[in-house]
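In: my questions concern the predicted model and sequence given below.
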Amino acid sequence: MTALPDWTRPPRAEGWFAEDLDRLPEAPRHTELIDGALVFVMSPQRSWNGRVVTALTTTLMTQAPEGFEVEREMTIRLDDRNRPEPGLLLTTLPYDPDRTFYPPDAVRLVVEVVSPESAHRDRTVKLRKYAEAGIPHYWCIEDESGSPVVHVYELDEPTRAYAPAGIFRGSLRRPVPFEIHLDLDKLTPPRSG
């Protein structure tokens, strides 16, 4: 077994903090901070996940009204010890080329595209953390025999928990956070063979 590089050791006994991510140029590109621990996405990304994120990003960009920005693979600073990186988010902050994260109060929708290595975090940990941070909408996209299935959640303000708002196959129509119409079958090409 090889020794871990020095940069992987937390800078203090309490572990990592959100601002530490901006000081780790050696870290893999998709490094998240969950409960003060660095989470490295080391497994190769499946083509299916990348296609879904790309197609959804471009589709939402064409539908987003003035005042909304679509970002992919940017972290959200939920608190001092949590900075997850969703596949995609909708924000009300204007574009800033030097931005490295978004505050949760400026995020209106978070989309996670589930992969085998992220399934537990996306379905449970992030679901709870995004809700506790007050993000109004959360979509969790699953691969169902090659077709995207979107599990949609809306924030219940009094409990700061998400309530299921539907499971969508084939097409998705939502009135929030703005009027969204998606042909889910067009997010990925059909499987060959």
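Out: Perfect, thanks for sending it. Numbers count the residues shown, from 1 in each chain.

In: CA only for contacts and neighbour counts going forward, please
Out: OK.

In: the helices in this protein, which residues?
Out: 47-63, 119-120, 126-132 (DSSP state H).

In: let me know which of these is tucked in deepest.
Out: helix 126-132 (a mean of 20; mean count of other Cα atoms under 10 Å).

In: any chance of the helices of the chain in a markdown table, plus distance to L21?
Out: Output for those, formatted as a markdown table (distance: least, Cα to Cα, whole Å):
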| stretch | distance to L21 |
| --- | --- |
| helix 47-63 | 23 |
| helix 119-120 | 22 |
| helix 126-132 | 18 |
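
In: and those helices: which comes nearest D183?
Out: Closest approach to D183 among the helices of the chain (Cα to Cα): helix 47-63, 9.6 Å.

In: comparison target below:
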Amino acid sequence: MPPVEGYTADDLDRIPDLPSHAELIDGSLVLVTPQKAFHSLMLDLLTQELRSVAPRPAYLVRRDMSVVLNNRQRPEPDVVVVRAEAEADLTATWYPAEAVVLAIEVVSPESEIRDRSRKPQLYAEAGIPFFWRVEASEGKPVVYAYQRDPATGAYGPLGIFHERLVLTVPFAIDIDLTAIDRM
């Protein structure tokens, strides 16, 4: 039975037999359904490409790690770029929000509302500078890239990318999105 006041970020590491990729959103547990091939391939592509361009040793690219935004918010972005100094404890299951430079969500049918609305809002409120939302349009990836405006605390669009993702922030990025067809 969940606590009346909801779960906390620390609870995720203490609940026995919790399925992998469980998230905490607004104090409630969110269990993720199995992902489709597009989702998996997109994660592989983005992880591989970001690792090849992320300046080392300053940044690391990680999957399957949650981010503690506050005591009642611990989502698990699909991919994160973090500051390397955050990797001090190899037994950790999460990163603090201030270590995250970029959070990426690949939208699935069951996560549409969370990935399009709630998670970007939470990431922006926590001060994460960049957010990408990835969706499939007729089986092809579309990346919506955002940067946090420090004056408003909200994300503003950097662009919508279909075949090639080219950005100069948070570092130089050039990803051929059509490479998903060759994976």
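Out: Sure thing, it's come through. Everything numeric here is computed off the predicted structure, so don't read it as measured data.

In: if we can go back for a sec, out of the helices of the first structure, which gets nearest to E73 of the first structure?
Out: Each of the helices of the first structure was checked against E73 of the first structure via Cα to Cα, and the shortest separation belongs to helix 47-63, namely 9.1 Å.

In: next one: that closest one to chain centre, how far?
Out: 13 Å (Cα atoms, centre = their mean, to the nearest Å).

In: residues in the second structure aligned with it?
Out: Applying TM-score structural alignment, one finds that helix 47-63 of the first structure aligns to the residue range 37-53 of the second structure.

In: after superposition, how close is the matching stretch to the first structure?
Out: Mean deviation of stretch 37-53 of the second structure from its aligned counterpart in the first structure after superposition (mean Cα distance after the TM-score superposition for the first structure): 0.8 Å.

In: list the contacts of that stretch.
Out: Residues from elsewhere that reach stretch 37-53 of the second structure (Cα atoms under 8 Å, 6 or more residues apart in numbering): 60-63, 78-79, 106-108, 136, 139, 141, 171-173, 175, 179-180, 183.

In: just the strands in the second structure please.
Out: Assigned strands in the second structure, in chain order: 23-25, 28-30, 59-63, 66-68, 79-83, 94-96, 100-106, 130-137, 140-149, 154-161, 164-167, 173-176 (criterion: DSSP state E).

In: ok, back up a step: nearest to T31 of the first structure, of the helices of the first structure?
Out: Counting by Cα to Cα, and looking across all of those, nearest comes helix 126-132 at 14.6 Å.

In: got the contact list for F178 of the first structure?
Out: Remark: with contacts taken as Cα under 8 Å, 6+ apart, F178 of the first structure is in contact with A64, P65.

In: grab the nearest non-local neighbour of the corresponding residue of the second structure for H151 of the first structure.
Out: In the second structure, the position corresponding to H151 of the first structure is occupied by Y144, as judged by TM-score structural alignment. Distances taken as Cα to Cα, 6 or more residues apart in numbering put I160 closest to Y144 of the second structure, at 4.6 Å, once the chain neighbours are dropped.

In: alignment lookup: that neighbour to the first structure.
Out: For I160 of the second structure, the aligned position in the first structure is I167, judged by TM-score structural alignment.

In: go ahead and confirm that match touches V152.
Out: Yes - with the criterion set as Cα atoms under 8 Å, I167 of the first structure and V152 qualify as a contacting pair; they are 6.2 Å apart.

In: circling back to that earlier point, which of the contacts of stretch 37-53 of the second structure are buried?
Out: Applying 16 or more other Cα atoms under 10 Å to the contacts of stretch 37-53 of the second structure, the neighbour count classes 60-62, 78-79, 106-108, 136, 141, 173, 175, 180 as buried.

In: ok, of those residues, which one's closest to P129 of the second structure?
Out: V79 (14.4 Å).

In: what is the aligned counterpart of the closest one in the first structure?
Out: V79 of the second structure maps onto L88 in the first structure, with residues paired by TM-score structural alignment.

In: from D105 of the first structure, how far off is P65 of the first structure?
Out: Here P65 of the first structure is placed at a distance of 19 Å from D105 of the first structure (Cα to Cα, to the nearest Å).

In: which one's more surrounded, the two?
Out: Each of P65 of the first structure and D105 had its neighbours counted (other Cα atoms under 10 Å), and the higher figure belongs to D105 (16 against 11).

In: what's the more buried one aligned with over in the second structure?
Out: Under the alignment (TM-score structural alignment), D105 of the first structure pairs with E98 in the second structure.
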